[in-house]
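Colleague: return atomic coordinates for the entry below.
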Amino acid sequence: MSDRGKREPLDSHPDEPHQGGGLSTRLNWLRAGVLGANDGIVSVAAIVVGAAGATHVVGPILTAGVAALMGGAVSMALGEYVSVSSQRDSEQALIATEKRELAETPEQELEELAGMHQARGLSPETARQVAGELTEHDALAAHLAIELNIDENDVASPWNAALASAVAFICGGIIPLAAILLPPDAWRVPVTFLAVLLVLAISGALAGHLGGSSRGRATFRMVLGGALALLSTFAIGLLLGSSGTT
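Modeller: Purely as a prediction, here's the structure:
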């Protein structure tokens, strides 16, 4: 294949088998869901706690919380849609290029496929045989898998990604919104702090598990970041409330 022979696979681990819509893809979606929920928890919690620091009236707190919940969900959905759309466009362009090259230079593509299998440790004869059999079965799928780690039938949908991101944000944001509104006035902020930090600890441990890192460190970072966000916005709310600017 001409000058495209130097192109590196999109996957950073080319020796790993192509997983397409398998476990790796599902874990990526789950990880994105956890992160989206965390954004909802921290964002909404910071705003409602700040509002509660400035006023004890339920109306402004509810208004601020609902606005944060809906605004954040829309923002997350738009960001995810743009990001996944860009990825999808790039993958579809690569697929179109591969289709064209397979149609125009099939022998050269066959030699390239054999060469990549040989680079993975197969003998020249075996590599050639494997490449030939894969080409007969599905030449495009074989090239996409070994070169680019792409499954033509598993290109992400930007609409699905946007919806999933928005739903995850809302599910996370409902927790602090409920925690600030349901308890009596004197318990609103303490209950919200406790609920948010507890949920962040659980999601931090889950994120660490999914990422293969230390659960303790991931939990500590998540809880520390959430606590700092809540303390800072609550302090700002208190200052604004006591100064009479609200």
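
Colleague: alpha carbons only for contacts and neighbour counts from here, please
Modeller: Will do.

Colleague: excluding its backbone neighbours, what's nearest the residue nearest the centre of the chain?
Modeller: Centroid check for the chain by Cα atoms, centre = their mean gives Ala32 as the closest residue, at 2.9 Å. Spatial nearest neighbour of Ala32, chain neighbours left out: Ser165 (7.5 Å); criterion: Cα to Cα, 6 or more residues apart in numbering.

Colleague: need the three-state assignment for Val196.
Modeller: helix (DSSP: H, G, I helix; E, B strand; the rest coil).

Colleague: OK, contacts around the residue nearest to it when sequence neighbours are not counted?
Modeller: Counting by Cα to Cα, 6+ apart, Val196 lies nearest to Pro176, which is 6.3 Å off, once chain neighbours are set aside. Contact analysis of Pro176 by Cα atoms under 8 Å, 6 or more residues apart in numbering lists Ile41, Val44, Ala45, Val48, Thr192, Ala195, Val196.

Colleague: this one as well, want them side by side:
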Amino acid sequence: MTRHIHREMHRTERIGWLRAAVLGANDGIVSTASLVVGVAAANVSRGELMLAGVAGLVAGAMSMAAGEYVSVSSQSDTEKADLARERAELLAQPEHEHQELAAIYIKRGLSAELAAEVARQLMVHDDLGAHARDELGISEMMSANPVQAAFTSALTFSVGASLPLLAAVMAPVSMVVPVVAGTSLVVLTALGAISARAGGAPVFRASLRVVFWGALAMALTAGVGKLFGTVV
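Modeller: Alright, predicted model coming up:
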């Protein structure tokens, strides 16, 4: 009889791309909607409004991509440096590294004898992988991927930013502020719910969080636009 091994799917497997995707989409909606609302509150023409919105989309997408790439690259460089140091220690002091790994398993509840045997077998199979996972906390699933993070953030930022721009195009000039703000808050609520479901977090709390900060950002920029629009 053939035995099929059931592979469980855990939400932590999604954490790399999910974080970048949610961050990008949220920033795209909030920053672009806030920009459009702020400029619209200054009573500009539709052409000027759309120019500001499109410029904000392009600049924001590139900023997100660059920021994600730089930050995740720094994390990746740190991981590579730690792995190189660990590789050198395994070559220079294999017995010490074996004891170090066994001590980790003892702290997790194994007996000294079993911990030593588990550490021995894992190091025979893949010594660097065992230490990377259990000593350094680095796994393939959680490893930093700068290109993936940059591309995901830029793409989702652009998608998110296009929604308030589309609302601004379709709304009458006199109704741009309420239409863009209302549409953006609805989309932010949906985004919070989707990201919460994907990550296994409470839906209401996640939705409330993104809606609150989105509404605050739009309110502040609308006030600035109204103030400076009146002054100028």
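
Colleague: can you calculate the TM-score here?
Modeller: TM-score for the superposed pair, counting by TM-score structural alignment, normalised by the length of the second structure: 0.87. Supporting figures: 224 aligned residues with a Cα RMSD of 2.2 Å.

Colleague: ok, and the residue nearest to the centre of the first structure, which helix or strand is that part of?
Modeller: In this structure, Ala32 of the first structure sits in helix 23-54 according to DSSP states H and E.

Colleague: packing partners of that helix?
Modeller: helix 58-104, helix 158-181, helix 188-211, helix 215-242 (3 or more Cα pairs under 8 Å, 6 or more residues apart in numbering; DSSP states H and E).

Colleague: got the contact list for stretch 124-140 of the first structure?
Modeller: So stretch 124-140 of the first structure is in contact with Glu98, Lys99, Leu102, Leu110, Glu111, Leu113, Ala114, Gly115, His117, Gln118, Ala142, going by Cα under 8 Å, 6+ apart.

Colleague: mean deviation, that stretch versus the second structure?
Modeller: Here the mean offset of stretch 124-140 of the first structure against the second structure after fitting is 1.1 Å, by mean Cα distance after the TM-score superposition for the first structure.

Colleague: buried residues, that stretch. List them.
Modeller: Ala127, Arg128, Val130, Ala131, Gly132, Leu134, Thr135, Ala139, Leu140 (16 or more other Cα atoms under 10 Å).

Colleague: just give me the match in the second structure for the last one.
Modeller: In the second structure, the residue paired with Leu140 of the first structure according to TM-score structural alignment is Leu128.

Colleague: that match: which element?
Modeller: helix 112-134.

Colleague: and that helix, how far from the chain's centre?
Modeller: 32 Å (Cα atoms, centre = their mean, to the nearest Å).

Colleague: try stretch 156-173 of the first structure
Modeller: With Cα atoms, centre = their mean, you get 10 Å for stretch 156-173 of the first structure.

Colleague: whereabouts in the second structure does it align?
Modeller: Against the second structure, stretch 156-173 of the first structure falls on residues 144-161 (TM-score structural alignment).

Colleague: which residues are in contact with that stretch?
Modeller: 16-17, 20-33, 57-58, 60-62, 64-73, 75-76.

Colleague: ditto for stretch 219-233 of the first structure
Modeller: Taking Cα under 8 Å, 6+ apart as the rule, stretch 219-233 of the first structure contacts 42, 45-47, 49-50, 193, 196-197, 200-205, 208.

Colleague: which of those has the most neighbours?
Modeller: Ala45 (34 neighbours; other Cα atoms under 10 Å).

Colleague: spatially nearest residue to Met173 of the second structure, not counting backbone neighbours?
Modeller: Quick fix: residue 173 of the second structure is Val, not Met. Val173 of the second structure's closest residue in space is Arg46 (Cα to Cα, 6+ apart), at 6.8 Å.

Colleague: just tell me what the one you found corresponds to in the first structure.
Modeller: So Arg46 of the second structure corresponds to Val58, using TM-score structural alignment.
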